[in-house]
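> Pasting the sequence and the predicted coordinates here, then a few questions.
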Amino acid sequence: MLAAKRTPEIIPLCHPIPITGVDVSFKVEEDRVEVEVRVRAVAQTGVEMEALTAATAALLAIWDMVKGLEKDEAGQYPYTEILGVRVESKVKGGGHGARA
């Protein structure tokens, strides 16, 4: 949630947007963790960047937590990767929303 609200501090030329809601959910499986972020705002511009930033920050936090378990003898992460970060849907209208 913090990453979504701080997106203008991280992404150049990204305007601050008054966010009205952020929902983060995780699906944990044996060999993966899926993160879904939904961001809502009442603004003239969309919230795709906020949703993408929040999803990426969540994935980086997970990486940081599991890196000790994932590192091989050479100090590398041969099987750990972040894949498929994308905007899955966008809602236009009175209130904007995006899901990443």
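Looks like it arrived, so ask away.
> Please count neighbours and contacts with C-alpha atoms only from this point.
Noted.
> Enumerate every residue touching the closest residue to P8 other than its chain neighbours.
Spatial nearest neighbour of P8, excluding adjacent residues (Cα to Cα, 6 or more residues apart in numbering): C14 at 4.9 Å. Each residue near C14 by Cα atoms under 8 Å, 6 or more residues apart in numbering is listed here: 7-8, 49.
> Confirm C14 sits in a strand?
No - with DSSP: H, G, I helix; E, B strand; the rest coil as the criterion, C14 is coil rather than part of a strand.
> Any figure for the gap between it and K5?
With the distance defined as Cα to Cα, to the nearest Å, C14 ends up 11 Å from K5.
> Select from the contacts of C14 the one having the most neighbours.
T7 (21 neighbours; other Cα atoms under 10 Å).
> in the chain, which spans are strands?
For the chain, applying DSSP state E gives strands covering 19-29, 32-41, 89-91, 96-99.
> Spatially central residue in the protein, please.
Among the residues of the chain, the one closest to the centroid is A55, at 1.0 Å (Cα atoms, centre = their mean).
> ok, second structure coming up, stack it against the first:
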Amino acid sequence: MSAANAMHTGLSHVDESGKANMVDVTLKQETMRQAIAQGAVSVSSEVLVQIQKNQLIKGDVLSVARIAGIQAAKKCADLIPLCHPLLLTKVQIDFELDVIESQVSITCLCKLKGNTGIEMEALTGVSVAALTIFDMCKALDPSMTIHSIRVLEKKGGKTGDWQRTKT
């Protein structure tokens, strides 16, 4: 693949010959950056009640999932091969229990001052928090579903601010 073809496809993680390549961000401007990602775990109503009342035998599901999500965001570069290791200045994991939909919604906010985006860190935080909820509840509800993992917004960088439009 030629450099022109790589530019045409918009794939910054591909070099001139079409090989995977870690993007050089050395000369990119350092700016305040923020990303928010969200996802959900659908659970049985019985499991949702046990999570809400903190009655699961494995312990406090949401506290453990929060710590797991924070740790995962900090370790994103160890998990996703072409991600840059980042000095995150804030990682926040929040949960909302939705009784009507019988699901746990997970939101991850990541912030830093740096020269590359942090969407992958926010997505990784949500994903691992969801996997942790699944792990801690699977004995009671093996039919749980992890779904709707997506970036809601990002701020900073040369492309500026972006927010998912509500559909």
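Looks like it arrived, so ask away. Small disclaimer: the values here were computed from a predicted structure and weren't measured.
> distance of the nearest residue in space to H96 of the first structure that is not next to it in sequence from P8 of the first structure?
Leaving aside its sequence neighbours, H96 of the first structure sits nearest to A41 (Cα to Cα, 6+ apart; 5.3 Å). To P8 of the first structure, A41 of the first structure is 14 Å away according to Cα to Cα.
> State the span of the second structure onto which the lengthiest helix in the first structure is aligned.
Looking across the first structure with DSSP state H, the single longest helix is helix 48-70. Taken onto the second structure by TM-score structural alignment, helix 48-70 of the first structure occupies residues 119-141 there.
> where's the matching stretch relative to the chain centroid, distance-wise?
Taking Cα atoms, centre = their mean, to the nearest Å, one finds stretch 119-141 of the second structure lying 10 Å from the centre of the chain it belongs to.
> cool, and stretch 109-116 of the second structure?
With Cα atoms, centre = their mean, you get 13 Å for stretch 109-116 of the second structure.
> on that earlier part again, who are the packing partners of the longest helix of the first structure?
Under the contact definition 3 or more Cα pairs under 8 Å, 6 or more residues apart in numbering; DSSP states H and E, helix 48-70 of the first structure sits against helix 2-5, helix 7-10, strand 32-41, strand 96-99.
> Please spell out which residues along it are buried.
The neighbour-count check on helix 48-70 of the first structure (16 or more other Cα atoms under 10 Å) flags 48-59, 63 as buried.
> Dump those into CSV; add distance to E70 of the first structure as well.
Formatted as CSV, these follow (distance: Cα to Cα, whole Å):
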residue, distance to E70 of the first structure
E48, 31
M49, 29
E50, 29
A51, 27
L52, 25
T53, 24
A54, 23
A55, 21
T56, 19
A57, 19
A58, 17
L59, 14
W63, 9
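> with those residues in mind, which one is nearest to K92 of the first structure?
The closest of these to K92 of the first structure turns out to be E48 (Cα to Cα; 11.3 Å).
> Run a quick neighbour tally on the closest residue to that closest one other than its chain neighbours.
Of all residues beyond its chain neighbours, the one nearest E48 of the first structure is A98 (5.4 Å), with distances taken as Cα to Cα, 6+ apart. Residues near A98 of the first structure, counting by other Cα under 10 Å, number 23.
> need the contact list for A98 of the first structure.
Listed by Cα under 8 Å, 6+ apart, the contact set of A98 of the first structure reads 38-40, 46-48, 51, 87-91.
> Could you tell me which of these count as buried?
With burial judged by 16+ other Cα under 10 Å, the buried subset of these is 38-40, 46-48, 51, 87, 90.
> circling back: kindly indicate which of the contacts of A98 of the first structure lies nearest T20 of the first structure.
Distance to T20 of the first structure, by Cα to Cα, is smallest for R40 among those, at 5.4 Å.
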